[in-house]
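Trainee: Dropping a prediction and its sequence here:
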Amino acid sequence: MGRYLFRLPDIGEGVAEAEIVAWHVKPGDRILEDASLVDVMTDKATVDMTSPVAGLVIAVSGEIGELVPVGSVLVEMEIEGEGEAEALTEPAAPEPVPTAASPAPPDPPIGAPAKPPVAAGTQGAPTAAFATRAVGNAPPAAPATRRRAHDLGIALQYVPGTGPGGRITSGDLDRYIASGGTIATSASAPVQRDGISETRIIGMRRKIAEKMQDAKRRIPHIAYVEECDLTEVEALRADLNAHRKDGQPKLTLLPFFIRALARVLPDFPQINARYDDDAGVLKQYDAIHIGIATQTPAGLMVPVVRHAEARDLWDCASEVSRISAAARDGSATREELSGSTITITSLGTLGGITTTPIINHPEVAIIGPNKLVDRPVVQGSFVTVRKMMNISSSFDHRIVDGYDAALFVQQLKRLLEHPALIFMD
């Protein structure tokens, strides 16, 4: 028998460390080759680390939420043959041995078909503060105890009984109340709550928190909001959707925003840019890579529509749909989640009146479409109902002056209010 040390591999892209987000093995597990060992996160990509060998897990290193450097030993295993390393850690303390009356079957190897779980014994364990009984199984209790429970509003079904045969005593009622058991109250009576729950921020949520904190700390934001009449672009969108060809995606407003940005940004190269404030260098891009802020089960991600300047309306719609779906199902690659030069963030129908979006560092601008609503508007001597939207935006005031920010949004507004201009050279 020999020892094998599984180390955090070099994932590439200059990654020096990764965060442990989930363990799939523990000391004592016997695993098969290619079985999942641990999930680690680098930037916004989660990677499933699998075992190149079969063996017995002796020790695991690192807690969930811990950052570990590349090359660190994550799992120590005992394998057939000589192995390739000496043990680095003492074997984990063995788990309590089951009594002879109830021997525990050996665990199957990780990666093999799972067997139904066997409930652990509870001999000697303290009585739980809360208990339930099978439906239709009336809890045993004396009439006086039942009457007292009724007066207190306590359901005996949930009270652990310490008397003979699990009989509930008056003392059990006292212990149930003292341990936090709920006493029924009328629906109209307010109930005081003092509970506090603590959640450790790890994984994707920690990455988001760190990125947002870094962006607000480093970037002096300037916000600018403009009202836009999108009646014409909405009419065009509805007509295009009604007459789209087979295979063409259904258009949302996002492709129109992408195409409008692709037309306006060449006139504002300092906005289609990334600012390396550590080096004091502003990188202005000819290519337009637009990040699409996307809510996923794991948190906020920003997949990227690359080379928006070279895509037509339908191609933009297809790419937005593709990368958003990839971000939500976790299949997006590092390249698809990085490299944006400006970001669009939209809450869709939840967009509200206005927002103050945080810039996706190291970019220098972000555009936030808000909710599209029907609103009365004065046109000449008449009041008419138009489809209106407030467009929010934030700019890095170190790079973009207020005048340039306003001029940029005004040109964007002009294209969106007269969508024919989007398609004109």
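Mentor: Nice, thanks for sending it over.
Trainee: C-alpha only now, for contacts and for neighbours.
Mentor: Will do.
Trainee: Buried residues, the longest strand belonging to the chain. List them.
Mentor: Determined from DSSP state E, the single longest strand within the chain is strand 382-396. By neighbour count with 16 or more other CA atoms under 10 Å, strand 382-396 contains the buried residues 386-396.
Trainee: show me where the stretch 151-300 of the chain has strands.
Mentor: 221-229, 273-276, 281-284, 290-292, 294-296, 299-301 (DSSP state E, counting those that start in this stretch).
Trainee: Give me the helices and strands touching the longest strand of the chain, please.
Mentor: Packing contacts for strand 382-396, counted by 3 or more CA pairs under 8 Å, 6 or more residues apart in numbering; DSSP states H and E, involve strand 221-229, helix 231-242, strand 365-369, strand 373-379.
Trainee: how about the helices in the stretch 101-250 of the chain?
Mentor: All helices of the stretch 101-250 of the chain, identified by DSSP state H, counting those that start in this stretch, fall at 143-152, 170-178, 203-218, 231-242.
Trainee: how about CSV for these, with mean neighbour count and distance to residue 380 added?
Mentor: Putting these into CSV (neighbours: other CA atoms under 10 Å; distance: least, CA to CA, whole Å) gives the following:
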stretch, mean neighbour count, distance to residue 380
helix 143-152, 14, 71
helix 170-178, 16, 71
helix 203-218, 16, 43
helix 231-242, 15, 17
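Trainee: With residue 38 as the reference, name the closest of the ones you listed.
Mentor: Comparing the helices of the stretch 101-250 of the chain against residue 38 with CA to CA, the closest turns out to be helix 203-218 (13.0 Å).
Trainee: Do I have it right that residue 274 meets residue 286?
Mentor: No: here residue 274 does not reach residue 286: they are 11.9 Å apart, not a contact under CA atoms under 8 Å.
Trainee: neighbour-wise, which of those two wins?
Mentor: Set side by side, residue 274 and residue 286 show more neighbours around residue 274, with 23 against 14, by other CA atoms under 10 Å.
Trainee: another structure for you, compare them:
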Amino acid sequence: MAEHVIKMPDVGEGVAEAELVEWNVKVGDLVREDTVIAAVMTDKATVEIPSPVEGQIAWLGAEIGDTVAVGSPIVKIDVAGDAAASTEPTDETPEVKSKAVAAEPEAKPAKAEPVAPPATEKKPAPASVKSTAAGPTPTGAPRPEGERPLASPAVRLRAKEAGIDLRQVPGTGPAGRISHEDLDVFIARGREPVVTGLRPDTSVEEIKVVGLRRRIAEKMALAKSRIPHITYVEEVDVTALEDLRASLNATKRPDRAKLTLLPFLMRAMVKAIAEQPQLNALYDDEAGVIHRHGGVHIGIAAQTPSGLVVPVVRHAEARDLWDSAAEVNRLADAAKAGTATREELSGSTITITSLGAMGGVATTPVINHPEVAIIGVNKMMVRPVWDGSQFIPRKMMNLSSSFDHRVIDGWDAAVFVQRIKALLETPALIFVGD
């Protein structure tokens, strides 16, 4: 038996270390060649590390959340043979597969199942630990709330008649299956009375913040600690806009994307930014420099199974309504599927955040550092609006927008939002000059 050592690979681009975000194996598992054994995350990519050999996992050199330097040993695998395996990372380092940091797949690739050893290789446990005077030693642990224990109908009936909660009975059968003998052992050793009805839950689950969740936490902490936010909320009557949107969708060509509110908002933002270009900027607060951009690169905050990501619609100023809709759909699909590239998830100059129907009445969106503005879309509702003589139903929606008060004065923020409001309430103005 020889030992093969896998070291943290060099993922390129000057990265000297990476964070371990997932183990797909544990000590004792048998793995085949190309089995993905771990995933690590750098500032730019998530990297899967496959096994270059077939063998048994003997040692794991880090815990989830640890930062590991390139070249450091992370896994040791026992392989068949007598010659010691090389530990040099040159030829032995496995090929790594990377993907965008914020675009992890909605359904992660299936983990390779450990190869079950042949039945003839199993060695019987010593008699001293195999059984006791009261019966066999249980191998299963008491089960958590909600987990259904494995047992035959006869065992379940006997437990019910005896008032025994099977979740508290360790099983010695395959996969922890509970037998009549397991019940005998449980009763012989004494048991706590089964509490029925309502009871307190004193469990505490520790969840380590790693990977994308850690990146989001760091980004939010940076934005809130450095940027003095000012949030401005204004209601918008989108009745006319919704009528126009429905009409355009009803008559659109089959090859065009369905229009949502976002393309209209994007076009309105482009027009408003043309009048107030200081809103389309990045603030380097360490250097004390504002980088005002000519191109309007709109980030669209999107929720994925892995967490919040911000795909970017580049050069929105050069896109019409239909092109904007198509690009939003493409990026949203890529982000959720995990195929968005690093370039598609970076480089925004201003951001839109929307929770759709869950948007609430008002929000206080956090600016996407180092940008200076973010536009928040709240849910649309039919509200009674006084027209001077009576209340009439109108489709109303609030915009909750935050600004970096170091760069944007409150007056400028209000003018910007009011301009967007005017364009959305009279949607024909959106197309004037296009």
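Mentor: Sure thing, it's come through. It should be emphasised that the depicted structure is a prediction, and the values quoted were computed from it without experimental measurement.
Trainee: Superposing both, give me the TM-score.
Mentor: The TM-score (TM-score structural alignment, normalised by the length of structure 1) is 0.79; 384 aligned residues with a CA RMSD of 3.5 Å.
Trainee: will you turn the strands of the stretch 151-300 of structure 1 into CSV that also has distance to residue 64 of structure 1?
Mentor: Formatted as CSV, the strands of the stretch 151-300 of structure 1 follow (distance: least, CA to CA, whole Å):
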stretch, distance to residue 64 of structure 1
strand 221-229, 34
strand 273-276, 32
strand 281-284, 37
strand 290-292, 29
strand 294-296, 21
strand 299-301, 18
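Trainee: what's the most buried one of those?
Mentor: Each of the strands of the stretch 151-300 of structure 1 was scored by mean neighbour count; the highest is strand 290-292, a mean of 25, by mean count of other CA atoms under 10 Å.
Trainee: Tally up the residues packed near the alignment partner in structure 1 of residue 370 of structure 2, please.
Mentor: Residue correspondence to structure 1 (TM-score structural alignment): residue 370 of structure 2 is matched to residue 362. Here the number of neighbours of residue 362 of structure 1 (other CA under 10 Å) works out to 22.
Trainee: same thing with residue 195 of structure 2?
Mentor: Neighbour count for residue 195 of structure 2, taken as other CA under 10 Å: 10.
Trainee: Quick check: the aligned residue in structure 1 for it vs residue 191 of structure 1, distance?
Mentor: Counting by TM-score structural alignment, residue 195 of structure 2 corresponds to residue 183 in structure 1. According to CA to CA, to the nearest Å, residue 183 of structure 1 and residue 191 of structure 1 sit 10 Å apart.
Trainee: Spatially nearest residue to the aligned partner of residue 338 of structure 1 in structure 2 (excluding sequence neighbours)?
Mentor: Aligned against structure 2 by TM-score structural alignment, residue 338 of structure 1 finds its counterpart in residue 346. Of all residues not flanking residue 346 of structure 2 in the chain, residue 312 sits nearest, at 6.5 Å (CA to CA, 6 or more residues apart in numbering).
Trainee: what's that neighbour in contact with, if anything?
Mentor: By CA atoms under 8 Å, 6 or more residues apart in numbering, the contact set of residue 312 of structure 2 is 297-300, 331, 344-348.
Trainee: conserved subset of these in structure 1?
Mentor: Using both residues aligned by TM-score structural alignment, their matches' CA atoms under 8 Å, structure 1 keeps these contacts from the contacts of residue 312 of structure 2: 297-300, 331, 344-348.
Trainee: just to revisit the earlier point, correct me if wrong: the match of residue 370 of structure 2 contacts residue 274.
Mentor: Yes: with contact defined as CA under 8 Å, residue 362 of structure 1 reaches residue 274; the gap is 5.1 Å.
Trainee: which other residues reach the longest strand of structure 1?
Mentor: 219-231, 234, 353-359, 364-378, 405.
Trainee: Quick one, which of these are buried?
Mentor: Buried members of the contacts of strand 382-396 of structure 1, scored by 16+ other CA under 10 Å, are 219, 221-225, 228-231, 234, 354-359, 364-373, 405.
Trainee: separation between residue 271 of structure 2 and residue 315 of structure 2?
Mentor: 13 Å.
Trainee: more crowded one of those two?
Mentor: Set residue 271 of structure 2 next to residue 315 and count neighbours by other CA under 10 Å: residue 271 wins out with 22 against 15.
Trainee: Show the contacting residues for that one.
Mentor: residue 430.
Trainee: Among the contacts of residue 312 of structure 2, which lie within helices?
Mentor: residue 331 (DSSP state H).
Trainee: For the contacts of residue 312 of structure 2, please prepare JSON lines with the additional fields distance to residue 43 of structure 2.
Mentor: Conversion of these to JSON lines gives the following (distance: CA to CA, whole Å):
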{"residue": "297", "distance to residue 43 of structure 2": "21"}
{"residue": "298", "distance to residue 43 of structure 2": "22"}
{"residue": "299", "distance to residue 43 of structure 2": "19"}
{"residue": "300", "distance to residue 43 of structure 2": "20"}
{"residue": "331", "distance to residue 43 of structure 2": "21"}
{"residue": "344", "distance to residue 43 of structure 2": "15"}
{"residue": "345", "distance to residue 43 of structure 2": "12"}
{"residue": "346", "distance to residue 43 of structure 2": "12"}
{"residue": "347", "distance to residue 43 of structure 2": "15"}
{"residue": "348", "distance to residue 43 of structure 2": "17"}
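Trainee: tell me which of the contacts of residue 312 of structure 2 is nearest to residue 76 of structure 2?
Mentor: The shortest approach to residue 76 of structure 2 among those belongs to residue 345, at 35.2 Å (CA to CA).
Trainee: what's around the closest residue to that closest one other than its chain neighbours, how many residues?
Mentor: Among residues not flanking residue 345 of structure 2 along the chain, residue 311 sits closest, at 4.4 Å (CA to CA, 6+ apart). Neighbouring residues of residue 311 of structure 2 were enumerated by other CA under 10 Å; the total is 29.
Trainee: For residue 311 of structure 2, give its distance to residue 226 of structure 2.
Mentor: Taken as CA to CA, the span from residue 311 of structure 2 to residue 226 of structure 2 is 23 Å.
Trainee: repeat for residue 33 of structure 2
Mentor: According to CA to CA, residue 33 of structure 2 stands 47 Å off from residue 226 of structure 2.
Trainee: the strands in the stretch 1-150 of structure 2, which residues?
Mentor: Using DSSP E, counting those that start in this stretch, strands in the stretch 1-150 of structure 2 cover 2-7, 17-23, 30-31, 36-41, 45-50, 55-60, 67-69, 73-79, 97-100, 131-132, 135-136.
Trainee: how close does the fifth one sit to structure 1?
Mentor: Same thing as strand 45-50 of structure 2. Compared with structure 1 after fitting, strand 45-50 of structure 2 deviates on average by 2.7 Å (mean CA distance after the TM-score superposition for structure 1).
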